[in-house]
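Student: got a structure for you, letters missing:
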C-alpha cells in the first residue's frame, strides 16, 4: 500500500509539473481561426484533480476494509 501511495503522489506531482510546462509555453491555446483544441494544461490539471480524488477514495476504502491502520501519536492523559 505504501508503494501505491508513493506512485500516486509522483503521478500527481508529475501532472502538476506538466501543467506548469504547458502554462509557461502559453497555455496550449489554439490559433484564432476558430478551431477548438483541447487545452493540454487544463487536461493535466484535470488529471491531477481526478487522481487526487481517486487516491483519497482508495485510502478511505483501504481503511474501511482494514487493510491499513492509523499509526498516529499516542494521546497523553
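Tutor: Everything's here; your move. For clarity, every value in this text was computed on a predicted model and none was experimentally measured.
Student: going forward, measure contacts and count neighbours with C-alpha atoms only.
Tutor: OK.
Student: tell me the contacts of residue 5?
Tutor: Residues near residue 5 by Cα atoms under 8 Å, 6 or more residues apart in numbering: residue 55.
Student: what's the distance between it and residue 23?
Tutor: Look at residue 5 and residue 23: by Cα to Cα, to the nearest Å, they are 27 Å apart.
Student: check residue 48 too.
Tutor: 15 Å.
Student: and here is the other one:
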C-alpha cells in the first residue's frame, strides 16, 4: 500500500511540475497545461478513492490521535 501511495504522490507532483513548466514556456498553448492539471486532479481523486477503499476493506486501519487524560 505504501508503494502505491508513494507512486501516486510522485505522479501528482510530476503533473504539477509539468503544468508549471508549460505555464512558464507558453509554447504549446493552454491546452497542454490544462491537460496536465486535469491529470493531477484525476490522480489526486484516484489516490483518495484508493485510500478510502483500502480503509473500507480493512487493509489499512485509521489510528487517530492518542488521547491522554
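Tutor: That came in fine, so what should we check first? Predicted model, so just to flag it, every value in this text is computed and none were measured.
Student: re earlier: of residue 48 and residue 23 of structure 1, who's got more company?
Tutor: residue 48 (21 against 16; other Cα atoms under 10 Å).
Student: so that one touches residue 12, yeah?
Tutor: Yes - judged on Cα atoms under 8 Å, residue 48 of structure 1 makes contact with residue 12 at a distance of 5.2 Å.
Student: SS state for the residue nearest in space to the middle of structure 2?
Tutor: Taking Cα atoms, centre = their mean, the centroid of structure 2 lies closest to residue 44, which sits 3.2 Å from it. Judged by DSSP: H, G, I helix; E, B strand; the rest coil, the three-state class of residue 44 of structure 2 is helix.
Student: ok, the alignment partner in structure 1 of it - contacts?
Tutor: Aligned by TM-score structural alignment, residue 44 of structure 2 pairs with residue 52 of structure 1. By Cα under 8 Å, 6+ apart, the contact set of residue 52 of structure 1 is residue 12.
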